[in-house]
Every structure is written in C-alpha cells, then in structure tokens.
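Visitor: okay, structure incoming, though there's no sequence with it:
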C-alpha cells in the first residue's frame, strides 16, 4: 500500500469557465467534518452557483454549522429533512439528494455535483473539473481521485479511470438527464457510470493532483464500521448482477487494503 503527502499542488494556469454549477450535499451527523468541507468550498477559485446542504435528520450540530455558512454566503443554502431514525447509506443518501434536487430547475444549470460532507480538497478542484468538461464534449461524468488520511500519510483509494467518485461526482446536466439521475440503491455510484457509458458518454476520474479529494475518515466507515461497509459493498455487487467469481476476485485483490485481510 503506497502513501503520499497530503497536499494539493496548483496547476500553472487555469482560466475561469463561467459555467452554472449546482452542488448538493446530503449530510447526516457530520459535525466533526462538515466545517472542513465548507472551508474547502469557500476557498474555491470558481465557486458553485448554488450549494445546497441537505441535512438528513442529524442529531448533532451539523445543521447549525450549515446554517452559519449559509448566513455568511448567499450561494450556500440549507434544507432540513425529518429524522428517518437512523443513517441510511446508499438509497437514503440519494433520497436526500433527490429532495434537494427537486427544489431546482436543472435547465438553469450546466453541471451538477453530488458532494459528501466529510471531504477536503484544494482550491482548484471545481475549476479543474469544469475544465475537463469544457475540453471534452463527450465527457458525461467526472471526478478526481480519492485519498484516505492516515497517521503515515494519505493512502490512495482504488478507483478505475472509467468511473467517477461517488464522494465528489460531477455531471454534465445533459448526461445526468439522459441516465435518469441516480438509482436510490447501494452501488448507485457504479450503476450511473455503467448507464453513462451505455448511452455513449465517457465516465472518468482523473489523477491530477489539484483534483484530489481527501476523506477525513476511512471510506465506508460512516455507518457502523468499515467491515459493515464491506458487506454493504457485497450486497451492492449482487444488486448490480456482478458475477460471483468476479466479486470473489475483487475481494481477494482487496485483502491488502486496510483493514488488512477483512478489507476484502
């Protein structure tokens, strides 16, 4: 497992794209992490037209943190949902996302992004991803690469180049409409990329350093534990119709990921 220094190197030149971007962040009990995400967003060289934080029934200070940000920045908004009683990853996240999306007319935007509330990223991230779209009209969805922060550095999370990250997933609105949005199930962030390619669009995640996003907690640990997250991944593969032998091969390949052995 390789590690790298937790930093974001800026590109030599980036020009403003002038595009309209809607960002929606479904969050629940993210008080320990949300402020860092807000700080990263406020520091962007190109900010979204609107960033809607959808609080999905948090029991901690998450909505207060979001409300304070909305009071300081007119492009940040907060929408609060009733408490469903427990965190529901996968389908629940997309239900919260869709409730936020229903408040907008997508015709008013060029790009849309689903963003987690526990990330950190450098100031050129949004501008750089919009430039990827501008450079390739066939690009339907995109992201940077994701890293887990650890005591020994930042560990890159495996993401195929032909997939975009669920944690920070950008879409061209035209493509997003054609795939019918996100499926409210576990593995929604894989299904959408398959659907994207089936319709002739490209799905990409780019390794450029200034596009990286950093998880403030281990990926898959937001609900119960990392091990529970691995079982959830297995159900998602079943839901997508993945062949059992292929799933077993992935499990064997990922036994070298943290937590060791059970990571697969």
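Guide: In hand now; what should we look at? Worth saying up front: this structure is predicted, and the values here are computed from it rather than measured.

Visitor: C-alpha from now on. contacts and neighbour counts both.
Guide: Fine.

Visitor: tell me the helices in the stretch 101-250 of the chain, going along the chain?
Guide: 125-135, 173-179, 188-198, 226-240, 244-253 (DSSP state H, counting those that start in this stretch).

Visitor: next, format those as JSON lines and append mean neighbour count and distance to residue 55.
Guide: Output for those, formatted as JSON lines (neighbours: other Cα atoms under 10 Å; distance: least, Cα to Cα, whole Å):
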{"stretch": "helix 125-135", "mean neighbour count": "20", "distance to residue 55": "22"}
{"stretch": "helix 173-179", "mean neighbour count": "17", "distance to residue 55": "23"}
{"stretch": "helix 188-198", "mean neighbour count": "19", "distance to residue 55": "20"}
{"stretch": "helix 226-240", "mean neighbour count": "16", "distance to residue 55": "22"}
{"stretch": "helix 244-253", "mean neighbour count": "13", "distance to residue 55": "33"}
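
Visitor: alongside the first one, take a look at this:
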C-alpha cells in the first residue's frame, strides 16, 4: 500500500524539519509527501526545498497566504496539495500537521492495520505533548477519535465520504460520515505521536465564539447546539460562557452562513449526536 501524505504548513521553519525527519526515517518507505507552503513569510520554503533536493519523494505546492480561520485554512491547503497528485496511484491518503514527530514504525503499523482490517477507514495514533520535560498524553479528545494532526484514510473510504470539508469541525465531521458509510475509525494507542506546539495557540477567535461557530458549522440543530453549549459551560462553571456560546451560534444562524455539508449529512450528524446524548446522559 502506498501513502500520499499532505502536510499544510504556514511559518513552520522551526517545526517542519522534525516532522520531515521523522518521515524520512520511517521503516515503510513507499510514500509521497506534498508539503503545502501556505503563504509562509519565514524559511519554510527553504526547509521544504532542502528535503526535495535530496529525495524525490518530497515535493511542494506554494499558495498565497489565506485567512487564518480554524478548520477552513488547513483544509484548503490540504485540498490544494491533493489536487497536485493523481490519487489513483495511492492507497492511503494522509493529512499530517507540520509540527508532529512520528515514531519510526508509524506508517508501517498503519499500513498493516489497513491490510488486516478491510473495514478500517480512518486510522491514527495518540497525541503527546511535552510537559515538565516529559511527553504526556494530550487528553484533548477521547482515545477513540483520531485527531486532526495525524489522519490516515483508506482511499476508498476517503472517496466515498467525498473527502474532508473546508470548515470548522472537519475532523469530527469526517468520523461521523465514514461511520455512517460502514467504515470504522480506529486509534492505534501504541503509536505515540509527539506534538511540538499546542493546537489553536495562534487562533484569534475567542473560546465562546469558537464553540458557537463550531456547533453551527457541525450542522447541529438548536436543541443539540444548546445541549452542547451547556456541557461546555458546565466545565467552566459559567452561565455567561453558555450565553456567549449561544449568541455566537445564533449569530451564525441569523447570517445564514454557508455550511459545507449537505442536508442529508446534517441529518446524519444530528442523529449521531442524539444517539450519543441518549446513551451517555439519558441512559437510554
């Protein structure tokens, strides 16, 4: 099985070498890497060129700088990288971040997992961050969800779900849609991926506004959005936080902002969320 690995990168000259070195030293060598330089103003392109000059498996696509919006920017860069290649030549489509360090057996283990389990559609490891000079589990998501920085899709699954969506919440939408198509999302907990910097640290959007927009672009109906908002507010024990999230969500609704998912996909997502709610909260 051959990998196509797309890596969006914006001003990652300090982190990107770690990512590319970890790929260079993979035990599995059958891959093509496309680093998408998304309007970098630092030495990112020089880093890319250094690897491309030495190894033909490393290539690049250069874009003008796009607006730094959670979700849409990185997916737009990913899609540009994908369009530069012929997908028919590959079996596994990966979206990796430019600030991760993969264990040497990462690609080999992912490949073996796909080969042994035909129902697997999305596979990835667990993210670890550095804390007090030790690498610890990030813990921002449950251990059954493949996080955005290290997605590996079986090509047939990726095509059936019509790729990933250029929107906030894309890395949850994909999991819901592929599951509805009969594929499985699987986390290989033995694969520890080091995350060099904290995700979202360079976003300017405020947390409450983020959640409101996230719930809207995920396609949640008002009832489920309000439930989700209350859950986030309870974590911070703040009624005002709940109100701010709802205001953000309702602002998006009133503006009728474009969703990147179809009406049918919205139904699928809301049905999945409702089933989760019944199972976890209502014990039904």
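Guide: Noted; the coordinates are in hand. Values in this document were obtained by computation on a predicted structure and should not be read as measured data.

Visitor: quick check: TM-score for this pair?
Guide: Aligned and superposed, the two chains score 0.81 in TM-score terms (TM-score structural alignment, normalised by the length of the first structure); 232 aligned residues with a Cα RMSD of 2.0 Å.

Visitor: of all the helices of the stretch 101-250 of the first structure, which one is nearest residue 82 of the first structure?
Guide: Among those, helix 188-198 comes nearest to residue 82 of the first structure, with 22.8 Å by Cα to Cα.

Visitor: mean distance, the closest one to its aligned residues in the second structure?
Guide: Once fitted to the second structure, helix 188-198 of the first structure is off its aligned match by 0.5 Å on average (mean Cα distance after the TM-score superposition for the first structure).

Visitor: now that helix: how far from the chain's centre is it?
Guide: Offset of helix 188-198 of the first structure from its chain centre (Cα atoms, centre = their mean, to the nearest Å): 14 Å.

Visitor: need the contact list for the counterpart of residue 172 of the first structure in the second structure.
Guide: Using TM-score structural alignment, the partner of residue 172 of the first structure in the second structure is residue 154. Counting by Cα atoms under 8 Å, 6 or more residues apart in numbering, residue 154 of the second structure touches 91-93, 114, 120-122.

Visitor: so which of those sit within strands?
Guide: Filtering the contacts of residue 154 of the second structure for membership in strands, criterion DSSP state E, returns 92-93, 120-122.

Visitor: which non-adjacent residue is nearest residue 61 of the second structure?
Guide: residue 36 (4.7 Å; Cα to Cα, 6 or more residues apart in numbering).

Visitor: got the contact list for the one you found?
Guide: 6-9, 60-63, 77-78, 80-81.

Visitor: what's the match for it in the first structure?
Guide: In the first structure, residue 36 of the second structure lands on residue 54 (TM-score structural alignment).

Visitor: for that match, give its distance to residue 65 of the first structure.
Guide: Separation of residue 54 of the first structure from residue 65 of the first structure (Cα to Cα, to the nearest Å) stands at 12 Å.

Visitor: just residue 202 of the first structure next, same as before
Guide: For residue 202 of the first structure, the distance to residue 65 of the first structure - Cα to Cα - is 36 Å.

Visitor: tell me which of those two has more neighbours.
Guide: Using other Cα atoms under 10 Å, the more surrounded residue of residue 202 of the first structure and residue 65 is residue 202, with 21 against 16.

Visitor: map the more buried one onto the second structure.
Guide: Counting by TM-score structural alignment, residue 202 of the first structure lines up with residue 184 in the second structure.

Visitor: which residues touch that match?
Guide: 119-122, 178.

Visitor: filter these down to the buried ones.
Guide: Buried by 16 or more other Cα atoms under 10 Å: 120-122, 178, out of those.

Visitor: residue 89 of the second structure -> the first structure?
Guide: Here residue 89 of the second structure is matched to residue 108 in the first structure, going by TM-score structural alignment.

Visitor: does its match touch residue 19 like I think?
Guide: No. Shown here, residue 108 of the first structure and residue 19 do not form a contact pair, counting by Cα atoms under 8 Å, at 10.4 Å.

Visitor: the more surrounded of these two?
Guide: Each of residue 108 of the first structure and residue 19 has its neighbours counted (other Cα under 10 Å); residue 19 has more, 15 against 12.

Visitor: next one: that one from residue 116 of the first structure, what distance?
Guide: 21 Å.

Visitor: go on, residue 79 of the first structure?
Guide: From residue 79 of the first structure to residue 116 of the first structure the distance is 15 Å (Cα to Cα).

Visitor: equivalent analysis for residue 151 of the first structure, please.
Guide: 22 Å.

Visitor: which one of the two has more residues nearby?
Guide: Neighbour totals were compared for residue 151 of the first structure and residue 116, and residue 116 leads with 21 against 6 (other Cα under 10 Å).

Visitor: just checking, the residue nearest to residue 61 of the second structure is part of a strand?
Guide: Yes. Assessed by DSSP: H, G, I helix; E, B strand; the rest coil, residue 36 of the second structure belongs to a strand.
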